[in-house]
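J.: could you look at this predicted model? Sequence included:
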Amino acid sequence: MSEKPKLITPRLPRGFEDRTPGDIAAIGAMIDKIRTVYERYGFDPVETPFFEYTETLGKFLPDTDRPNAGVFSLQDDDEQWMSLRYDLTAPLARYFAENFETLPKPYRSYRQGYVFRNEKPGPGRFRQFMQFDADSVGATGPEADAEMCMMMADVMDTLGLAGQYVVRVNNRKVLDGVLATAGIIGDEQKLTVLRAIDKLDKFGPEGVRLLLGAGRKDESGDFTKGAGLTDAQIEPILAYVDSGTPAPGVEKGSNAHVVATINNLAGLIGGSETGLAGVQELAAIFGLVSAAGFGGRVILDPSVVRGLEYYTGPVFEIELTFTVRNEKGQDVVFGSVGGGGRYDGLVSRFRREPVPATGISIGVSRLANALKLTGNLGATEPAGPVVVLVMDKDQTPRYQTMVSELRKAGIRAEMFLGSSKNFGKQVAYADKRNSPAVIIEGSQEREQGIVQIKDLVAGKQAAAAITDNAEWKAARPGQFEVKREELVAAVQKLLSEQ
C-alpha cells in the first residue's frame, strides 16, 4: 500500500499579512480620500515596478555575493542584481532621471504601493507594507516644502482627524549649524548626536544629556554608549532642543511661538552660513503657512530629526496627538504616521546637474490603524452578491437567466454553485458572503409565476426579536414575493432601501 503524500502546512511567512475584503475596502476608501487631496494640489499619478536594479536603490549597492542586507534581491538572466523596492522615492529618482528630457520641471507626482524590507519582523514591523508618497522634483524654494506640510494637514482633515494631529517642521541645516558651532564635525559622532536628539520624546532632556555625554543606563541595566561630548559642547545642543519650548502664556504653534523659536535658533547657529540659510528657510515656510491659514496645524519643532543621513533641508513629520495603550498598558501618544523633507542629493546620483526635490510619505497601514482606533476608517465589510438559490437542479438554466438579468442591471449577483441541495445551507452560504438577499424559486413559485426574495439584512434584525422557532418559521422575517417579471425592479428597490 503506497504512503499518502505528506501535506504541506499552510503558513504565512513572518512579516507579511493577508488582507480580507473588509481590509481591502477600508484601505481603498482611505486611499481614495488621500488621492483626492493630492490631485487637488496638482499632483499626477505615476507607477514604478516592484523591482529596480539594486544599484538604483542607493545605499544597497551590490558589494557582496548576494546584496540582501535590508532588501530582497535576485539576479536576472544577464546576471544583473535586482531588488524589490525598499521605498517609493529611489524609484522616482530613477524614473525622473531616465525621462528627464520629456518631464515638466518641477515634476509633481504621487505614487502608492507596497515596499519591501528584508529585516527582522516584529510587532507592527512588517516586511511588506504600503506607502503613499507625493513629491516635487525640480522645485528649489521653501514654497514647495510649505506646500507639502499644508497638504499633509489637509489629508489628515479629510480623513476625519482634525484636531488630533500636528505637522511638526524643522530644518536639518539649522541643526548642522548648531553642531558646527559646538565643534562636532565627524560623521560618526554627528550621527550619535542626532540619534540622541531623536530620543527626546522618549527620554526627556536629561536622558538626551546622558546620551550626548558618556551614555545612559536604562531601568534594566542595559547601557547605551553616548556621543562623548564635553559639557561645553552639550549645552548649545540642549539649548537647541529647548528652543521650541513656548514661553509662559504663549500657545504652541501660534505665530508668537514660531517667531520666538526662529529667534532662538538664530542665536544658536553662531556664524554658520548653513545654519543661517536654514533659519531663513523656516521663516519663509511659516510665513506661507500662516498666510494660508494653517497655523496651529503646522508647527515649528526643532526636535524633529528624521532620516538621519537622507534629508538636506526642511524635514516634516505628521504626529497623531491622541493617546493609546501600549503593550505595558500605559497611555502613550499614537505618534508618527508619515513625514518627509527635502532631499536635494538623490537625483544627482543619476545626473551631473543638481536636481532639488522635496516630498512626503504616508504609512498607509499605520494610518489605517489610527483611523480604526478613532472610528474614522470609513468602510465596513463590503456587501456580497445577491444569491439565486438552486432549489431544483434541473431548473439551473432558469436560475442562470435570473442571475444574468440582475447582472445586466448592474447588480452584483451569483447562482449558488455548491453541491448542497439543502435550503438552510444555501442561505447560510449567502450569510457568509454577506449577501443582502437571496432569490428563491421552487416548483410552487414557478407554477404561480412568482419568486420569493429574502431580505437577509431585515431578516436578521427581525429574527433577533423572535424567541420561538415555530414563530420564526411562520413569520419568515424579511421574506416577500414578487412577480417573476418584476424581479430586477424589486431587487433594485430593496438594495436602495438597505
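T.: Yep, it's here.
J.: alpha carbons only for contacts and neighbour counts from here, please
T.: OK.
J.: count of residues packed around residue 431?
T.: Counted by other Cα atoms under 10 Å, the residues lying close to residue 431 total 18.
J.: tell me the spatial nearest neighbour of it, not counting adjacent residues.
T.: Nearest non-adjacent residue to residue 431, counting by Cα to Cα, 6 or more residues apart in numbering: residue 456, 7.5 Å away.
J.: got the contact list for the residue most central in space within the chain?
T.: Nearest residue to the geometric centre of the chain (Cα atoms, centre = their mean): residue 364, 1.3 Å. Going by Cα atoms under 8 Å, 6 or more residues apart in numbering, residue 364 touches 27, 31, 129, 130, 131, 132, 337.
J.: chain neighbours aside, what residue packs nearest to the fifth one?
T.: In this case it means residue 131. residue 363 (4.9 Å).
J.: right, and that neighbour touches residue 125 too?
T.: No - contact status for residue 363 versus residue 125: not in contact, 11.7 Å apart, counting by Cα atoms under 8 Å.
J.: quick revisit: okay, the contacts of residue 364 in JSON lines with distance to residue 196 and secondary structure next?
T.: Formatted as JSON lines, the contacts of residue 364 follow (distance: Cα to Cα, whole Å; DSSP: H, G, I helix; E, B strand; the rest coil):
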{"residue": "27", "distance to residue 196": "35", "secondary structure": "helix"}
{"residue": "31", "distance to residue 196": "35", "secondary structure": "helix"}
{"residue": "129", "distance to residue 196": "28", "secondary structure": "strand"}
{"residue": "130", "distance to residue 196": "29", "secondary structure": "strand"}
{"residue": "131", "distance to residue 196": "27", "secondary structure": "strand"}
{"residue": "132", "distance to residue 196": "29", "secondary structure": "strand"}
{"residue": "337", "distance to residue 196": "21", "secondary structure": "strand"}
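J.: from the residues you listed, pick the one nearest residue 440.
T.: residue 27 (34.8 Å; Cα to Cα).
J.: give me the number of residues near that closest one?
T.: Going by other Cα under 10 Å, the residues that sit close to residue 27 add up to 20.
J.: so what's it up against?
T.: So residue 27 contacts 364, 368, 377 (Cα under 8 Å, 6+ apart).
J.: so which of those is the closest to residue 448?
T.: For these, the nearest to residue 448 is residue 377 (46.7 Å; Cα to Cα).
J.: so what's the residue count around residue 147?
T.: Residue 147 is flanked by 19 other residues according to other Cα under 10 Å.
J.: ok, and here's another one to check against it:
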Amino acid sequence: MAKPKKTPRPKAETPKGFRDYFGAEVTQRAEMLRKIAAVYHRYGFDALESSGVETVEALGKFLPDVDRPNEGVFAWQEDADSDKPGEWLALRYDLTAPLARVYAQHQNDLPKPYRRYAMGPVWRNEKPGPGRFRQFYQCDADTVGSGSVAADAEICAMLADCLEEVGIERGDYIVRVNNRKVLNGVMEVAGLAGDDKEAERGIVLRAIDKLDRLGPEGVRALLGEGRKDESGDFTGGAGLGEEQAEMVINFIEAGSVVARPGTGQIITKGFAPFVYAGPLSSSAVATINKLRKLVEGSNIGKQGVDELEEIATLLAAQGYGPDRIVIDPSVVRGLGYYTGPVFEAELTFEIKDEKGRTRNFGSVAGGGRYDDLVKRFTGQEVPATGVSIGVDRLLAALDAKGRLDKSADGPVVVTVMDKNRMADYQKMVADLRKKKIRAEVYLGNPKNFGNQLKYADKRGSAVAIIQGADEHEKGVVQIKDLILGAKIAENATHEEWKDLTNQYEVPRDQMVAKVLEILALYR
C-alpha cells in the first residue's frame, strides 16, 4: 500500500507586490497620519472610515469593460459556483470612489457641503516594481457639494500646511496648480476639439506629462511626428502642425515656475525674477496674462483662466505666495478624470536613485475637481474637489532627508536574575509604565544573562535594569545605558574604556528618575 503523500508545507513568503512593515515603520506612519489628520481636522474636515470592500458596480469608473471585471483591482464574485452567482466585489482601488458611494447613499443625512477626510490602505492589482506595491496607504480630504473655487484654493493651502506639519521644510516643496478647462480651451483654439480628435488629445496629454523628463524639445517631437529615444525605440507623435505644437508648448511654458532646491528661492523660466505686486506676485500675473492670450476665442478656456486667477488671489490673501503654491500649466495629472482645477505637490530636493544618479524626488500628492463622480449614482451633477497624499512616498522623502525620528524607542528591559522574584520585576515595569515609560520584563529563558542583553539590543532598547540577589538585599538596582555602552565599545580605547561607565547603581526608589534622565539624552 502506497504511503499517503504528505501535505506540502506552505512557503513563508510575502505575496508578490506586497510587503510587511515592522516596529518603527508602523510607528512612523501612524505618527505621520496623526499629524496630517490634525491639519485636516483644523480645517474643519470630519473623519470617515468606509468599507475596504465595494461592489464592482460602485468602482466601475476605474475598471475596464471586460467580461471578468477584476483587471486593475482584486475582485471576486459571491457564490460564483452556485446556480445564482452573487455580486462582484472588490477591494477598494482608492478612497474617492467609496466617498462618492457614501455621499450618494447618505446624502439626506449629511451636511452640505460635506467635508471629509479618510486614511487607510488601498489595493491595486497592477504589476509591482521598485517602490511600487499592490497595497499602500492614502490620506485623502474632499469637499463634496461646493462648486466654489474657494474649496479648491483651500485644498491647496491645506496641502502645503500638511507637508510642513510632517517635516517638509519650505523651499523643499512646491504645490502646482492648473485647470482642465484651460487645457480644453487651448485644445479648442488649436483645432483639437471634438470626438474625432480624441486620440490626438490623448497623445498631447501624455507628451505634456513628460516635460520634466524630456524637456520642451522632447515634448515638441511627440506633438509632431514622434520621437526616437537613446535606445533607438520610436514613439509615435500626435501629428500636430507646427503652429498647433507651438501653441501647446507656449501653454505648458506659460507658468514655468520652480523652486530652487533647498533654498526656498524661486526661479522662473522665461520671466525676470518676480517681486510681489499687489495681491498677486508678478509671476502669477504674467502666467495668467499669457494664458488669457492663448485661449482667446474659447469660452471654456476663459472660464478656466478666471478660476486660476481667483484661486491665486484667495491664496495670496491667506499668505500663500509662489514660494509654496504656483500656477503651472504643465500639470496634467488625470486630466481625463478631473473637470476643473488640478493640483500636485512636488518635492524639489535631490536624491540619489538606486543606480547612484541624482534625481529630484518628485510628486507626493495630488488632486483636483471632479464634478461627475457622484452623478453615476444620483443622475445629478454634484461638484466635488479633493486631494490624496501618498504617505509611503512622504515617509521615504523624510527618510532621504534624514528627518524621520529614529530616536531610541525600544522598551526599557527589566532583566530576570531570579525567576522566583518575578513579582518584584513586574512591580518595576509597573512603576515605569505609570510614568509613561515603555517597559517590559524579559519573558524568555533567563538562564543565560547575555541573551537577555542581546534581546534588549535587538529591541532597540536604550536601558536595561538589573537586580540580582545582592542588589535586592541592598535595596538598589543596576541601570545600564545600552546606547552609551555601544558607543564606548565601538570608539573607546582600552584605557579610556576603564575610565568610562554606562552602568549606574541607584536606590530602588530612584530607579524611575534615573531612567527618565537617561532617556532624555536620546529623545
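T.: Great, that's in hand. Note that the structure is a prediction, hence the values are computed from the model and not measured.
J.: what's the TM between chain one and chain two?
T.: Once superposed, the chains reach a TM-score of 0.91 (TM-score structural alignment, normalised by the length of structure 1), with 495 aligned residues with a Cα RMSD of 2.6 Å.
J.: which contacts among the contacts of residue 27 of structure 1 does structure 2 share?
T.: When these are mapped onto structure 2 and scored by both residues aligned by TM-score structural alignment, their matches' Cα atoms under 8 Å, the shared contacts come out as 364, 368.
J.: including distance to residue 112 of structure 1, could the contacts of residue 27 of structure 1 go into CSV?
T.: Shown next, in CSV, are the contacts of residue 27 of structure 1 (distance: Cα to Cα, whole Å):
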residue, distance to residue 112 of structure 1
364, 9
368, 14
377, 18
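J.: from residue 513 of structure 2, how far out is residue 305 of structure 2?
T.: 63 Å (Cα to Cα, to the nearest Å).
J.: and these two? which has more neighbours close in?
T.: With neighbours defined as other Cα under 10 Å, residue 305 of structure 2 and residue 513 compare such that residue 305 has more, 26 against 12.
J.: contact partners for the more buried one?
T.: Counting by Cα under 8 Å, 6+ apart, the residues that residue 305 of structure 2 touches are 179, 181, 182, 288, 291, 292.
J.: tell me the contacts of the nearest residue to residue 258 of structure 1 once chain neighbours are set aside?
T.: Spatial nearest neighbour of residue 258 of structure 1, excluding adjacent residues (Cα to Cα, 6+ apart): residue 300 at 6.2 Å. Going by Cα under 8 Å, 6+ apart, residue 300 of structure 1 touches 168, 169, 170, 244, 253, 258, 261.
J.: what does residue 300 of structure 1 align to in structure 2?
T.: Residue 300 of structure 1 maps onto residue 327 in structure 2, with residues paired by TM-score structural alignment.
J.: residue 222 of structure 2 contacts residue 238, correct?
T.: Yes - counting by Cα under 8 Å, residue 222 of structure 2 does reach residue 238; the two are 6.4 Å apart.
J.: so for the two, which residues contact both of them?
T.: With Cα under 8 Å, 6+ apart, residue 222 of structure 2 and residue 238 have common neighbours 203, 204.
J.: how much space separates the residue of structure 1 positioned farthest from its centre from residue 483 of structure 1?
T.: Here structure 1 reaches farthest from its C-alpha mean at residue 447, the gap being 56.0 Å by Cα atoms, centre = their mean. Residue 447 of structure 1 sits at a distance of 11 Å from residue 483 of structure 1 (criterion: Cα to Cα).
J.: hang on, residue 334 of structure 1 in a strand?
T.: Yes - Residue 334 of structure 1 sits within a strand when classified using DSSP: H, G, I helix; E, B strand; the rest coil.
J.: and the helices in the stretch 351-500 of structure 2?
T.: 375-378, 391-400, 422-434, 449-458, 469-474, 482-491, 494-499 (DSSP state H, counting those that start in this stretch).
J.: which part of structure 1 matches the first one?
T.: This means helix 375-378 of structure 2. Residue span in structure 1 matched to helix 375-378 of structure 2, by TM-score structural alignment: 348-351.
J.: now the fifth one
T.: Counting by TM-score structural alignment, helix 469-474 of structure 2 lines up with residues 443-448 of structure 1.
J.: how far off helix 422-434 does the one helix or strand residue 514 of structure 2 maps to point, in degrees?
T.: In the assignment (DSSP states H and E), residue 514 of structure 2 maps to helix 511-520. Relative orientation of helix 511-520 of structure 2 and helix 422-434, computed by axes from the mean of the first three to the mean of the last three Cα atoms, to 10 degrees: 50 degrees.
J.: mean per-residue distance, helix 511-520 of structure 2 to structure 1?
T.: Mean deviation of helix 511-520 of structure 2 relative to structure 1 after superposition (mean Cα distance after the TM-score superposition for structure 1): 4.5 Å.
J.: ok, now stretch 26-41 of structure 2?
T.: Mean for stretch 26-41 of structure 2 is 2.2 Å (mean Cα distance after the TM-score superposition for structure 1).
J.: list the contacts of residue 50 of structure 1.
T.: Residue 50 of structure 1 neighbours (Cα under 8 Å, 6+ apart): 84, 85, 114, 115.
J.: who's in contact with the second one?
T.: Taking Cα under 8 Å, 6+ apart as the criterion, residue 85 of structure 1 is in contact with 50, 51, 52, 57, 71, 91, 115, 116.
J.: same check, this time on residue 50 of structure 2
T.: Contacts for residue 50 of structure 2 (Cα under 8 Å, 6+ apart) come out as 98, 99, 102.
J.: that one -> structure 1?
T.: Per TM-score structural alignment, residue 50 of structure 2 is aligned with residue 48.
J.: element containing that match?
T.: Judged by DSSP H and E, residue 48 of structure 1 forms part of no helix or strand.
J.: residue 306 of structure 2 versus residue 95 of structure 2, what's the distance?
T.: 30 Å.
J.: likewise residue 31 of structure 2?
T.: The value you get for residue 31 of structure 2 to residue 306 of structure 2, if Cα to Cα is used, is 39 Å.
J.: got it, and residue 54 of structure 2?
T.: From residue 54 of structure 2 to residue 306 of structure 2 the distance is 38 Å (Cα to Cα).
J.: which one of those two is surrounded by more residues?
T.: Counted by other Cα under 10 Å, residue 54 of structure 2 and residue 306 do not tie: residue 54 has more neighbours, with 19 against 15.
J.: what about the helix or strand harbouring that one, how far off from structure 1?
T.: If you go by DSSP H and E, residue 54 of structure 2 is part of strand 53-55. With mean Cα distance after the TM-score superposition for structure 1, strand 53-55 of structure 2 departs from structure 1 by a mean of 1.0 Å once superposed.
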